[in-house]
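J.: structure for this input, please:
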Amino acid sequence: MSSSRPRTRTRPRTVLAMSGETRDAILLPAALERLARVADVQPALLVTDFGADDPAQRAALRDTEALFTGWGCPPLDAAALSAMPRLRTVVHAAGSVKHHITQEVWDRGITVSTAATANALPVAEYTVAAILFANKHVLGSARVYRETRTRVNLLAEFPGIGNYHRTVGLVGASRIGRRVAELLRPFDLRVLVHDPYLDEERAQALGAELTPLDALVAQSDVVSIHAPELPQTRHLFDARRLALMRDGATLVNTARGSLVDTDALVEELVSGRIDAVLDHTEPEVLPADSPLYDLPNVLLTPHIAGSQGGELHRLADAAVDELERYAHGLPFAHAVDPRTLHQQA
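T.: Okay, the predicted model is just below:
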């Protein structure tokens, strides 16, 4: 929004654009009731194809001022926007908007908000749990205990066990990376951070030390990836960089699988030199014969770090909050800036 001065409240005409599965998952009756108080919306009308030959849909899109979008929203290209001459804003009840927001949206001066900040919270929580468990050698100690079924001499088996004064390296000061840094503050950990768009002052504000990437990898007991998926970040962790990791260190990836060279990672993990916690891989579903499923030093999860189950309702609440701000003529709390969108996931 160009001005922070509130206007008289209106109920903007709003259309839901997402998959049916998404609507059913994120918009519980209470959220729909609140949405109906904030906006003039038809909850039963769901757009999954902007070009559909449906008179009711065409009429709704012709008059809509706001789109309330989620996973499964089709791209807002020129053809789609031509059917929505009064569209002024898009409120996305999920994370990345790159799947449906096109240059034509920005060219028309349409504002965009995202619930990416809300979606970052469970990813950060998962990551912090992974970091603390990694330094406690939960995978290794559980394996030894399961195999021996007797008292485990932890100091002998895992002499460096524990989180006190361990070093954690965060690759990327994204929403998630920043939240991880915040959540790590109560612990006696040294936190390093690498981000090409971060300066010393902002790193210190996060409680972290700005560190060149290779130095971060070489010094960290746990390396956690929070960089966006961009052409320049593909295989950011290749064989050379993975080889820089300390023996016994753990790689945590809750970002995108493409940031890590899977073949190089498998080679390191099969050797047993490092551990890994992987919520994303490339490909996202690994082949059935991938050793990553069975390696004792790997925790492999099926893309669960992001909002799931009850956490999805936080996304709806965040999006309705934004639409309510729009209805009051206030600027979005979580507006998408097209000038920095290329830096984001």
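J.: CA atoms for contacts and neighbours, from now on please.
T.: Will do.
J.: look through the chain and tell me its longest strand.
T.: strand 40-47 (DSSP state E).
J.: which stretches in the chain count as helices?
T.: Using DSSP state H, the helices assigned to the chain run over residues 20-26, 29-38, 55-63, 78-82, 103-107, 116-135, 138-148, 154-157, 175-184, 200-205, 213-219, 239-243, 262-271, 312-327.
J.: one more, please, to line up against the first structure:
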Amino acid sequence: MRNQPALWPSPTWHLKKFQPDDPILYFSPDVLQATARRFEAGFDGLVTYAVKANDQAAVLDNLVGAGLGAFDVASLSEMEKVRQAKADAVLHYHNPVRSVAEIAGAVGHGIASWSVDCPCELDKLADVPRHCTEIAVRLRMPVPGAAYDFGEKFGADPDQAVALMKKARAMGFDVSLTFHPGTQCADPQAWAVYIVEAADVARRAGVTLKRLNVGGGFAAHRRGAAPDLEAIFDRIASETNRAFGIARPALVCEPGRAMVAESFTLALRVKAVRGDAVFLNDGVYGSLTELRDIGAPDRVSVMRPDGGALEGAMAQKVVFGPTCDSIDRLPDRMALPEGVAEGDYVMIRAMGAYSSSISTGFNGYGRQEIVTVASL
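T.: Predicted coordinates:
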């Protein structure tokens, strides 16, 4: 990954001038900071950024500049990157499966919140300092509305959560609850169902929650109309008030995708066109990896090398990546102008989440340059 410090006016200006043949991720600090301020203003609680979505130094630095002081981390490497951006950042270690060595390293970073979803993982935390430290029991339920369900891997069923909360309290920890409705979730009802169950679990455990972490999962604008984040914020606040009453806990959220996606536009060059198939200079082993799981976006445009927009009738194209692997293709066709040709640039909006963090270097491809722009 190469970071280019210069600030260019726009992706179109940069592409026209330099004609890059490698994938480019265009980054707008202004868009990222505006999104951070939107979460801070709209969500009634503590906003923590899920670093896994994009751990680039420029992203972390700009979030700190926008006022964020808390981060959701899943590894020692992410802790170190956050500490470089903000030495006194509050860290929530909410990857609920950890080795003994990882726990020892995390203690040195001063973790404020540890999530657990089974007794054996709670037992591993027996020697963690209690002062200013919470255990956030991770709850799971079969709630629809997301692109894929995190509950298949993490989380305790309600009865298990009750037992874990009682045990954590007996061990001397502050006790919280956390959940994750699943990625790319735009339905406020998903959060409402979890909040109601969280209140019931807390009552059954006889525990007054320190905090309720409503997770991430906030959808980015990938297709159609933009998700109504404010509707989700409002529903979370009202449902928490209704479900908990005077025992209402402080709220926490941990957006990743919705925080960072809109601040990046991905530019890929067309290497070849063969019938209804388009070959791009990056694919599912690189910046398009996640599109295999959540489908292709429709916020796509095509630019000619001279900077002009390619318009006209659209056609559903098979999209291949550049590697020698025949499965390096998007599972769904992508709507592109019929006249798309070799040398054109395919511009995909809202690609700041996971496009760089899970790219590989397979076959010598998959490395994107990051270029900072004034506007997208």
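J.: quick check: TM-score for this pair?
T.: The TM-score (TM-score structural alignment, normalised by the length of structure 1) is 0.33; 173 aligned residues with a C-alpha RMSD of 6.0 Å.
J.: picking that back up, deepest of the helices of structure 1, which one?
T.: helix 312-327 (a mean of 23; mean count of other C-alpha atoms under 10 Å).
J.: that helix vs helix 116-135, what angle?
T.: Between helix 312-327 of structure 1 and helix 116-135, the angle comes out at 150 degrees (axes from the mean of the first three to the mean of the last three C-alpha atoms, to 10 degrees).
J.: follow-up on the earlier one: buried residues in the longest strand of structure 1?
T.: 40, 41, 46, 47 (16 or more other C-alpha atoms under 10 Å).
J.: make TSV out of the helices of structure 1 and add distance to residue 69 of structure 1.
T.: Shown next, in TSV, are the helices of structure 1 (distance: least, C-alpha to C-alpha, whole Å):
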stretch	distance to residue 69 of structure 1
helix 20-26	9
helix 29-38	13
helix 55-63	13
helix 78-82	14
helix 103-107	14
helix 116-135	13
helix 138-148	39
helix 154-157	51
helix 175-184	20
helix 200-205	32
helix 213-219	36
helix 239-243	38
helix 262-271	33
helix 312-327	9
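J.: so which of those gets nearest residue 166 of structure 1?
T.: Among the helices of structure 1, helix 116-135 comes nearest to residue 166 of structure 1, with 7.6 Å by C-alpha to C-alpha.
J.: picking that back up, kindly reformat the buried residues of strand 40-47 of structure 1 as TSV containing distance to residue 265 of structure 1.
T.: Putting those into TSV (distance: C-alpha to C-alpha, whole Å) gives the following:
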residue	distance to residue 265 of structure 1
40	51
41	48
46	42
47	41
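J.: out of those, which two sit at the greatest distance?
T.: Pairwise over the buried residues of strand 40-47 of structure 1, using C-alpha to C-alpha, the maximum falls at 40 and 47, 15.6 Å.
J.: mind listing the helices for the stretch 51-200 of structure 2?
T.: 57-65, 76-85, 100-107, 119-123, 158-170, 188-205 (DSSP state H, counting those that start in this stretch).
J.: reformat those helices as TSV; add distance to residue 14 of structure 2 and mean neighbour count.
T.: Converted to TSV, the helices of the stretch 51-200 of structure 2 look like this (distance: least, C-alpha to C-alpha, whole Å; neighbours: other C-alpha atoms under 10 Å):
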stretch	distance to residue 14 of structure 2	mean neighbour count
helix 57-65	19	19
helix 76-85	28	18
helix 100-107	41	14
helix 119-123	49	15
helix 158-170	52	19
helix 188-205	39	20
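J.: ok, which of these comes nearest residue 319 of structure 2?
T.: That would be helix 57-65 among those, by C-alpha to C-alpha, at 29.1 Å.
J.: summarise which helices and strands that closest one is packed against.
T.: helix 29-42, helix 76-85 (3 or more C-alpha pairs under 8 Å, 6 or more residues apart in numbering; DSSP states H and E).
J.: now those in JSON lines, with distance to residue 274 of structure 2?
T.: Formatted as JSON lines, these follow (distance: least, C-alpha to C-alpha, whole Å):
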{"stretch": "helix 29-42", "distance to residue 274 of structure 2": "37"}
{"stretch": "helix 76-85", "distance to residue 274 of structure 2": "42"}
